[in-house]
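1. after the sequence you'll find the predicted model.
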Amino acid sequence: MDRRTFIRAAATGAAGTAALAAPAIAQDRQVVKMVTTWPKNFPGLGTGAQRLADRITQVSEGRIEVKLFAAGELVPAFESFDAVSSGAAEMYHAPDYYWQGKHKAFNFFSGVPMGFTCQELNSWIRFGGGQELWDELAGQFNVKCEMTGNTGAQMGGWFRNPITSIDDMKGLKIRIPGLGGEVMRQIGASAVALPGGEIFPALQSGAIDAVEWVGPYNDLAFGFYKILKNYMYPGFQEGGSGIALGMNKGWWDALSETDQAVIRSCCAAELDIMLSEFNYQNSVALNTLLTEHGVQLHRYPDDVLKELAAASENVVAEVGSGDPMSERVYASYKDFRKLIAGWSRLSEQAYLDTRDANLEL
């Protein structure tokens, strides 16, 4: 998808909400609407949403036929939550940190700075009490959520010059949304939240100096390398960004246990497939960026990472305070991060360190 198509998709559809109707039901067959925050066929995310819609339709043998509407086709991207909460649509496909304006605790169920990796997030959701807290939080808005995707660890961003100290980031106008943006503000940068289709024009005009998006797969597609050549890592802001299937709770509760199991199974399958796709495509795209487009890869210096980590802890702690729901979610998140970090350090991290130190790869 080119940038013009993205912009057109994101800018249209505001009038669509009123036209939405209840699902068509005939002889136990439902045609339901999935609205998304992605442009049509957007690599990895938009295509993942379509894959999920098709799988639910197929595995349910057509009892639940899911019709996907990309951002702007029925409702604008950031009205997806309201459409599902109200019952105007049955499903949305999005990262739940987009809904922090509804309740700040939604951040924890997608990704927070210096938070979980994909595997750790899945463990918290499935076995560490996360799903129960998510059900309680989303239920306040008549929504039921299931984890259905993850983009994996993200990159640190694109810059005109390599970042060698925290002072290099002060005053920079960087596109970075959510809590990552709050961290950047704490260390003196100017964070700007822009939808994907507006990023490249903003770079061209000089409205922003730097950009954080997702990772090599999506960054290559958006062509940031044409303007910026310095690619920083690691991405402190999102260690594993969860994607949710949000469903109207009244609609979900009316489903049979069999069809609820179908949807849960389809979400679990797509979660695995999306992460696998991003790991593969990021590997291929990174090689292309480095070998064909002159991109320079740089690791953030340790002292910069230390300051970013300290700012991250402050921002996340603030999000986890102020109301009982946020405090409970934050306490669960923090306890589980402490628990699982020990195993992550001894298992995958130690294995990867050993492999890198002893093999030529």
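-> That came through fine.
2. hey, let's count contacts and neighbours off CA atoms from now on
-> Noted.
3. chain center to the helix or strand M325 falls within: distance?
-> Assigned by DSSP states H and E, M325 falls within helix 324-344. On the basis of Cα atoms, centre = their mean, to the nearest Å, helix 324-344 sits 19 Å off its chain's mean C-alpha point.
4. what comes into contact with it?
-> In this structure, residues lying in contact with helix 324-344 by Cα atoms under 8 Å, 6 or more residues apart in numbering are 104-105, 108, 115-116, 120, 124, 128-130, 133, 137, 317, 319-321.
5. 7 Å instead, please
-> Helix 324-344 has contacts (Cα atoms under 7 Å, 6 or more residues apart in numbering) with A105, F116, W124, G128, L133, G320, S321.
6. nearest spatial neighbour of the last one, skipping sequence neighbours?
-> With Cα to Cα, 6 or more residues apart in numbering as the measure, E327 is the residue that lies nearest to S321, at 5.2 Å, once sequence neighbours are left out.
7. give me the number of residues near that neighbour?
-> If you count neighbours by other Cα atoms under 10 Å, E327 ends up with 17.
8. now D335
-> 12.
9. which elements pack onto the very next helix or strand once past the helix holding M325?
-> Toward the C-terminus, helix 324-344 is succeeded by helix 350-358 as the next helix or strand (DSSP H and E). If you count contacts as 3 or more Cα pairs under 7 Å, 6 or more residues apart in numbering; DSSP states H and E, helix 350-358 packs onto no helix or strand.
10. this is the comparison structure:
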Amino acid sequence: MTNERRDFIKKTSLAGIGAAIAVPSIASADSKKTFRWKMTNCYGAGAPFYSTGPGSASYFCKRVEELTDGRLRIKHYPAGELIPAMEGFDAVSKGTIEMNWGNSFFWAGKTFAAQYFTAVPFGMNFQGTNAWLQFGGGQELWDEVYKPFNVIGLAAGNTGVQMTGWFKKEIKDVKDLDGLRMRVPGLAGKVLEQLGVSVKLLPGGEIFPALERGVIDAAEFVGPFQDRRMGFQKAAKFYYTTGWGEPSNTTECLINKDAWATLPKDIQAIVKTVAAECNLMGLSWSEANNSEALEDLVKNQGVEAKTLPDSVIEKLRELTFVTYAKLTANDPLVKKVHESYFAFKAMHDDWQNKSEEVVMTKLSS
């Protein structure tokens, strides 16, 4: 071996050793970097599922801190503590805060396509919605819809089927809806307006006072457990189901895109994993608690649980798809999301009818 060759090997070996030493020091520095974020919430302090308890925003923040060993700490602010309940989207978009917990259909005024990532009238249940989001192109469309706003949305909870709502009077016919003042968000509200309903969009904490004082005649919120906690049974006694407006309802973890880009890949992975954990945990918690709550409301608190008449459901279905046609006609992105969602639904329905439907109709007690 020549002297020149020995010098080359010696130099490159030393360089390699130096690089090997340098890489861990870089990784170590990155692994020690800490992040302090703020998260606001569309729902108030103490709200089960949304603010406290399994799968909630506070649970999410705690789990992220635990799994990142304190590298990402997120301070949770329930509605009204830092900003008003419905200002989370703008605050995250501008980078004033890094995260918001709520539902994407609250932002349908900015882009109607946001509706499809929370609840779709006459749409899919939890299983279908999650399948579309994860494996049917739904998440990619969510990213595309939110790109102009500099935000990212992640599914972080699901209530399952939501009730149609609380009514002060019985609904026997479509005409009984005419003239009602009702708290109901999203596309369901747009449909009900065509039947003469005066739609109000109120934060959760404002619903009961409005219903009790007669400012509104009816209200949709979530399901038996959360609704009972809000005290709606004290202001209205007719409780209707069908889930036409919200066959499932996805919670959104909204993240500022610039802030997201500053997180190391491992922390990004942890955030996504905890969101997925909350998504499943939220549904499981809802399923575990709603049955007992509904039984208590009916047996002990004088509530009449009813299903909307078929004639009402069919009218709602008709108007819903007329509304879809109008809203997708002039917005290519909304049309793209709509077509993707309902194409996946058609496929999923075929399987659902051969699986879940059989279980529910043939095997249930």
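-> Perfect, I can see it now. This structure is a prediction, so every number in the text was calculated from the model and none was measured.
11. and the residue nearest to S321 of structure 1, what pairs with it in structure 2?
-> Using TM-score structural alignment as the criterion, E327 of structure 1 maps onto K335 of structure 2.
12. how near is G180 of structure 1 to S347 of structure 1?
-> For G180 of structure 1, the distance to S347 of structure 1 (Cα to Cα, to the nearest Å) stands at 27 Å.
13. those two: who's more crowded?
-> Taking other Cα under 10 Å, G180 of structure 1 and S347 do not tie; G180 has more neighbours (26 against 11).
14. state the helix or strand in which that one lies.
-> Per DSSP H and E: helix 178-186 holds G180 of structure 1.
15. all strands in structure 1, in order from the N-terminus.
-> Using DSSP state E, the strands of structure 1 run over residues 24-26, 29-36, 64-69, 91-94, 143-150, 157-159, 173-175, 190-192, 210-211, 230-233, 242-248, 296-299.
16. give the aligned range of the fourth one in structure 2.
-> I take that to be strand 91-94 of structure 1. Aligned by TM-score structural alignment, strand 91-94 of structure 1 falls on residues 99-102 of structure 2.
17. any idea how far that stretch is from the chain center?
-> Put simply, stretch 99-102 of structure 2 sits 9 Å off its chain's centre (Cα atoms, centre = their mean).
18. that stretch against structure 1, how far on average?
-> Following superposition, stretch 99-102 of structure 2 is found to deviate from structure 1 by 1.0 Å on average (mean Cα distance after the TM-score superposition for structure 1).
19. pull out the buried positions in that stretch.
-> For stretch 99-102 of structure 2, a neighbour-count test (16 or more other Cα atoms under 10 Å) marks M99, N100, W101, G102 as buried.
20. cross the contacts of helix 324-344 of structure 1 against helices and list the overlap.
-> Of those, the ones assigned to helices by DSSP state H are W124, L133.
21. burial of the counterpart of T36 of structure 1 in structure 2, as a residue count?
-> Under the alignment by TM-score structural alignment, T36 of structure 1 pairs with N41 in structure 2. By the measure other Cα under 10 Å, the count of residues near N41 of structure 2 is 30.
22. looks like N41 of structure 2 contacts N103 (just checking).
-> No: at 9.7 Å, N41 of structure 2 does not count as touching N103 under the criterion of Cα atoms under 7 Å.
23. state the distance from D178 of structure 2 to T250 of structure 2.
-> Using Cα to Cα, D178 of structure 2 is found at 29 Å from T250 of structure 2.
24. to clarify, my last question referred to C278 of structure 2.
-> Relative to T250 of structure 2, and taking Cα to Cα, C278 of structure 2 is found at 11 Å.
25. ditto for V23 of structure 2
-> Separation of V23 of structure 2 from T250 of structure 2 (Cα to Cα): 41 Å.
26. so the two - more neighbours on which side?
-> For V23 of structure 2 versus T250, the count of surrounding residues by other Cα under 10 Å is larger for T250: 27 against 11.
27. for the stretch 1-150 of structure 2, just list every one of the helices.
-> 3-32, 57-67, 88-94, 126-135, 138-146 (DSSP state H, counting those that start in this stretch).
28. could I get these as CSV with distance to I313 of structure 2?
-> Listed next are these as CSV, based on distance: least, Cα to Cα, whole Å:
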stretch, distance to I313 of structure 2
helix 3-32, 55
helix 57-67, 34
helix 88-94, 33
helix 126-135, 21
helix 138-146, 27
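29. among those helices, which is nearest G243 of structure 2?
-> Between G243 of structure 2 and the helices of the stretch 1-150 of structure 2, the tightest spacing by Cα to Cα is seen for helix 126-135, at 11.9 Å.
30. between the buried residues of stretch 99-102 of structure 2, which is nearest G88 of structure 2?
-> Nearest to G88 of structure 2 among the buried residues of stretch 99-102 of structure 2, counting by Cα to Cα, is N100 at 5.6 Å.
31. list the contacts of the closest one.
-> Neighbour list for N100 of structure 2: M39, T40, N41, G88, V92, C253, L254, I255 [criterion: Cα under 7 Å, 6+ apart].
32. turn the residues you listed into a markdown table, including distance to Q226 of structure 2.
-> Shown next, in a markdown table, are the contacts of N100 of structure 2 (distance: Cα to Cα, whole Å):
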| residue | distance to Q226 of structure 2 |
| --- | --- |
| M39 | 22 |
| T40 | 20 |
| N41 | 16 |
| G88 | 22 |
| V92 | 27 |
| C253 | 20 |
| L254 | 23 |
| I255 | 26 |
